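1. generate a structure from the sequence data that follows.
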Amino acid sequence: MEIRITMDGARHDSERRSLYKWLRDDRELRGVVEVAMVGSEPEEPDTDTMGADFETIAVVLNTALQLGSLTVAIAAWRQGHAPRSTMVIERDGVRITLPDGRLDDAEALLRALEDRGEDGEGRR
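-> This next block holds a predicted model:
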């Protein structure tokens, strides 16, 4: 399963890099999940930019246990870094939005990611 994490806000670039490094270095995730920065090519070529803009953190998981470890890692990062950006986490079309400054615990985040509902929409 793939989880995509995007951020929007005043400090979204630095916070996205911080979260990426946090997830990549997490003991529970290291070596068992794939964490990558992915982006999109600019719509129009611009001589001032090089390559893709890295906008999203993509995490590829194989088991529900890894999903639990991911949610714990995200919750720990949010508690330790007082994020100022809105975070959107998406899995299989379900989008969970965590407003800036809101610190959700891992259990609530895990329930939201596991609960897809019949209409495919997240309940947050």
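
2. okay, CA-based contacts and neighbour counts for the rest of this
-> Will do.

3. so Arg102 sits in a strand?
-> No: secondary structure of Arg102 (DSSP: H, G, I helix; E, B strand; the rest coil): coil, not part of a strand.

4. right, and Glu90 touches Ile3 too?
-> Yes: here Glu90 reaches Ile3: they are 5.7 Å apart, a contact under Cα atoms under 8 Å.

5. looking at these two, which is more packed in?
-> Ile3 (21 against 18; other Cα atoms under 10 Å).

6. strands of the chain, residue ranges please.
-> Using DSSP state E, the strands assigned to the chain run over residues 2-8, 34-40, 53-60, 86-91, 94-98.

7. want to throw these into TSV with distance to Asp115?
-> Shown next, in TSV, are these (distance: least, Cα to Cα, whole Å):
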stretch	distance to Asp115
strand 2-8	14
strand 34-40	23
strand 53-60	18
strand 86-91	10
strand 94-98	9
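
8. tell me what angle the longest helix belonging to the chain forms with strand 53-60.
-> Looking across the chain with DSSP state H, the single longest helix is helix 64-81. Here helix 64-81 runs at an angle of 140 degrees relative to strand 53-60 (axes from the mean of the first three to the mean of the last three Cα atoms, to 10 degrees).

9. second input sequence below; structure requested for side-by-side comparison:
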Amino acid sequence: MRVGLDFEESRDGQEVQDLYRWLRMDADLRRSAEIGLVSRPDAEAMGTLEIIELVIAQGIAALNLAVAYAAWRNTRPAAPQVTITYPGGSITVQDGSEETVRRIEAALRRAAAEDGESEDTGGGEDTGGGEAVQGAGEPADGSRAAATDDA
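-> Modelled structure (predicted):
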């Protein structure tokens, strides 16, 4: 499953590069996901020209990504919100709380289960906690999502 991480408010791309380096240094995430930088699907858009793309195939990768994001976010109190896109939807997160980790993991596990790539559909329930959930997000591969994540 392809997952994209995007900073819509970033003008110089520094946050993208910073989070990309952080994720690449996370040994657990590197073992369970492919991590790369790709051109934004909407190249004419203002702001950064790249997004972080991960390819994850197992449930543990969803948890590894959520924990790595939270660790990065907790060391940067002024970092902008991050939109995580996946097949069928997206989630925008603003902090690195335990609730955010649960929400990211649950959203990615649900998407993987619906995408047929994961038999492990465990994880917490997506119950709010300050982050905006946006349905019909654009997956990292640039295709338009047909379904929304309204849970």
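
10. coming back round to it: among the strands of structure 1, which is nearest Glu107 of structure 1?
-> Closest approach to Glu107 of structure 1 among the strands of structure 1 (Cα to Cα): strand 94-98, 13.6 Å.

11. and Asp119 of structure 1, which of the strands of structure 1 is closest to it?
-> Closest to Asp119 of structure 1 of these is strand 94-98 (Cα to Cα; 9.5 Å).

12. what range does that closest one cover in structure 2?
-> Counting by TM-score structural alignment, strand 94-98 of structure 1 pairs with residues 89-93 of structure 2.

13. relative to structure 1, what is the average displacement of the matching stretch?
-> For stretch 89-93 of structure 2, the mean deviation from structure 1 after alignment is 1.0 Å (mean Cα distance after the TM-score superposition for structure 1).

14. list the buried ones in that stretch?
-> Buried residues in stretch 89-93 of structure 2, counted by 16 or more other Cα atoms under 10 Å: 89-93.

15. the longest helix anywhere in structure 2 - contacts with which helices or strands?
-> When structure 2 is parsed with DSSP H, its longest helix is helix 98-115. Judged by 3 or more Cα pairs under 8 Å, 6 or more residues apart in numbering; DSSP states H and E, helix 98-115 of structure 2 is in contact with helix 59-74, strand 89-93.

16. can you say which of the ones you listed is packed in most?
-> Of all those, strand 89-93 has the most neighbours on average by mean count of other Cα atoms under 10 Å, namely a mean of 24.

17. how far away is Met87 of structure 1 from Val33 of structure 1?
-> Distance, Met87 of structure 1 to Val33 of structure 1, by Cα to Cα, to the nearest Å: 20 Å.

18. ok, these two, which is more surrounded?
-> Met87 (23 against 19).

19. now that one. Nearest residue, chain neighbours left out?
-> Distances taken as Cα to Cα, 6 or more residues apart in numbering put Met7 closest to Met87 of structure 1, at 4.5 Å, once the chain neighbours are dropped.

20. Val133 of structure 2 too?
-> Ile91 (4.5 Å).

21. now do the same contact list for the one you found.
-> Each residue near Ile91 of structure 2 by Cα atoms under 8 Å, 6 or more residues apart in numbering is listed here: 83-85, 104, 107, 131-135.

22. find the centremost residue of structure 2, please.
-> Here the mean C-alpha position of structure 2 is nearest to the C-alpha of Ile84 (Cα atoms, centre = their mean), at a distance of 3.1 Å.
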